[in-house]
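Peer 1: Turn this into a model:
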Amino acid sequence: MKKILIVLTNVSHYANTHDATGLWLGEATEFAEEIQKAGYAIDYVSPKGGFVPLDPRSMKYVDDSIMKFYETTDFKKRALANSLSPQDVNPDDYSAIYYTGGHGVMWDFPNNPELQKIALSIYNHSGYITSVCHGVAGLLKIKDDNDNYLISGKKITGFTTAEEIIAGKKSVVPFLNRPVAKSHGATFVKKRAYSTFAIQDGHLITGQNPFSARAVAAKLIQALN
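Peer 2: The predicted structure is shown next:
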């Protein structure tokens, strides 16, 4: 059985500010917990490898399951302290790649050719590209072998403009997901702000916000089975 690759950010603050950001904890732990319960092994990668910062605001939304997973030695060591670098990853080992969120990903996910190459290789070998919340930023610029945007003609979702306004970050993020997705040919689907929502279109599975990580995992597990 092949593994699932989880992508995490290395960005610790909003650009041109001292405001802290990073991985939105539950988007990693909730997905990983469901995937492991289904019997799949997990690896963690980040654009630079090594240390992964946590978005401090995400710690306000932890529950018992998130905290329990967060406190495991495996998660702290392999995800937060020693995530893999892209060059350490063999795409052939994975059935799917999952892009987590947290605002930091908007700076180090979209323009990373190494991660794009890994994702496309997994996709081209009948694997799945998945994301949640801001993690959709990792999908926006992936191009297929014909130099077309992979999301073109696909239905996807991610953190919405309305949710960005509610979060108070619309003025500091480098772009908004929906306009970029639409400009690259995707149909951006959304539901009520901060409600659980995930959608699958072929081998792309995306979730709208932090409350959608388990929904993405459920769709992926169903697809793999």
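Peer 1: going forward, measure contacts and count neighbours with C-alpha atoms only.
Peer 2: Fine.
Peer 1: So what's the residue count around residue 195?
Peer 2: By other C-alpha atoms under 10 Å, 13 other residues sit near residue 195.
Peer 1: Also the one 3 residues further on?
Peer 2: Close neighbours of residue 198, defined as other C-alpha under 10 Å, add up to 28.
Peer 1: burial measure for residue 201, as a count.
Peer 2: 12.
Peer 1: Okay, it and residue 189: tell me how far apart.
Peer 2: According to C-alpha to C-alpha, to the nearest Å, residue 201 and residue 189 sit 11 Å apart.
Peer 1: what sits in contact with each of these two?
Peer 2: Common neighbours of residue 201 and residue 189, using C-alpha atoms under 8 Å, 6 or more residues apart in numbering, are 155, 156.
Peer 1: which helices and strands sit right next to the helix or strand containing residue 5?
Peer 2: Per DSSP states H and E, residue 5 falls inside strand 3-7. Contact analysis of strand 3-7 by 3 or more C-alpha pairs under 8 Å, 6 or more residues apart in numbering; DSSP states H and E lists strand 42-45, strand 94-99 as its packing neighbours.
Peer 1: how does it look with 10 Å?
Peer 2: helix 25-37, strand 42-45, strand 94-99, helix 113-124, strand 128-132 (3 or more C-alpha pairs under 10 Å, 6 or more residues apart in numbering; DSSP states H and E).
Peer 1: Here is the second sequence; please produce its structure so I can put it next to the first one:
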Amino acid sequence: MPAAKNKILIIVTNADEYRKAGLRTGLWLGELTHFWDYAEEHGFAMDIASPSGGKIPLDPESLTRQMLDDEGTGKRYLDRNFMDLLKVTMQVSEATVDDYDAIYLTGGHGVMFDFPQSKDLESLIARFYETGRVVSTVCHGAAGLLNVTLSNGEPLVNGMRVTGFSWLEEVLADRADAVPYNVQEELKKLGADYSTAAQPFASYVVEDGRLITGQNPSSARAVAEAVVKQLTAT
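Peer 2: So this is what the prediction gives:
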């Protein structure tokens, strides 16, 4: 692994609605805050980037009283300085791999629309992986892996153990008719060894070398723990 920079690049969505359903979406805030809190506590700095740059929409479902009652997310939501980080994000194309130890792709249904459409993001992820850095995702963030091809011509996820938001969870979230595709099945089509937790919405993380994936919003902190563990291993 390259010399440590103690810095992580976080990728968030610019998409604010489901294209065929008209429902609002965006970043699932807790998937940012839970990861951020743990990584920051362990000495890591972070930058936030998005495919288009600029202001980041928030999924309204992630801002309900139930979600903001969570101590970490609620505290961050009330922190003006922290929330201002989402007002002006840099474009993915502006990020330099050599500045970071790892990349983390957050979720929220919005990522299903813009992550796989970003050639810059695809090449960035491939460079992170092929230069010995950690690649991590949570929930729908796994959609950002779907079009990533390595220099040998193979999909990054081919033959890799992964997870991501399951189709059962999509159905239970009442979004099966709104999403443009099935993340679970698309990963499997690429040759990924996909697995899920025994219970939907339970925290679940899969590590396959430097590829770390979390199944759902409940998994964000556990993904951070796995990333930090890898980056601080001696």
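Peer 1: thinking again about what came up before, pick the most buried one from the helices and strands packed on strand 3-7 of the first structure.
Peer 2: Mean neighbour count, computed with mean count of other C-alpha atoms under 10 Å, is highest for strand 128-132 among those, reaching a mean of 29.
Peer 1: which residues of the second structure does that strand align to?
Peer 2: Strand 128-132 of the first structure corresponds to residues 134-138 in the second structure, going by TM-score structural alignment.
Peer 1: measure the closest residue to residue 62 of the first structure other than its chain neighbours to residue 53 of the first structure for me?
Peer 2: Nearest in space to residue 62 of the first structure, with sequence neighbours left out and distances taken as C-alpha to C-alpha, 6 or more residues apart in numbering, is residue 26 at 6.8 Å. For residue 26 of the first structure, the distance to residue 53 of the first structure equals 13 Å [C-alpha to C-alpha].
Peer 1: can you check residue 39 of the first structure too?
Peer 2: 27 Å.
Peer 1: Please apply the same query to residue 130 of the first structure.
Peer 2: 21 Å.
Peer 1: just residue 172 of the first structure next, same as before
Peer 2: From residue 172 of the first structure to residue 53 of the first structure the distance is 19 Å (C-alpha to C-alpha).
Peer 1: so where do the helices sit in the first structure?
Peer 2: Using DSSP state H, the helices found in the first structure span residues 25-37, 64-70, 73-74, 105-108, 113-124, 161-167, 177-183, 213-224.
Peer 1: Need the counterpart of residue 102 of the first structure in the second structure.
Peer 2: Using TM-score structural alignment, residue 102 of the first structure pairs with residue 108 in the second structure.
Peer 1: same check, this time on residue 9 of the first structure
Peer 2: Using TM-score structural alignment, residue 9 of the first structure pairs with residue 13 in the second structure.
Peer 1: Tell me the spatial nearest neighbour of its match, not counting adjacent residues.
Peer 2: residue 111 (5.2 Å).
Peer 1: That neighbour reaches residue 140, doesn't it?
Peer 2: Yes: taking contacts as C-alpha atoms under 10 Å, residue 111 of the second structure lies within contact range of residue 140: 6.6 Å.
Peer 1: what is in contact with these two at once?
Peer 2: Residues touching both residue 111 of the second structure and residue 140 (C-alpha atoms under 10 Å, 6 or more residues apart in numbering): 28, 105.
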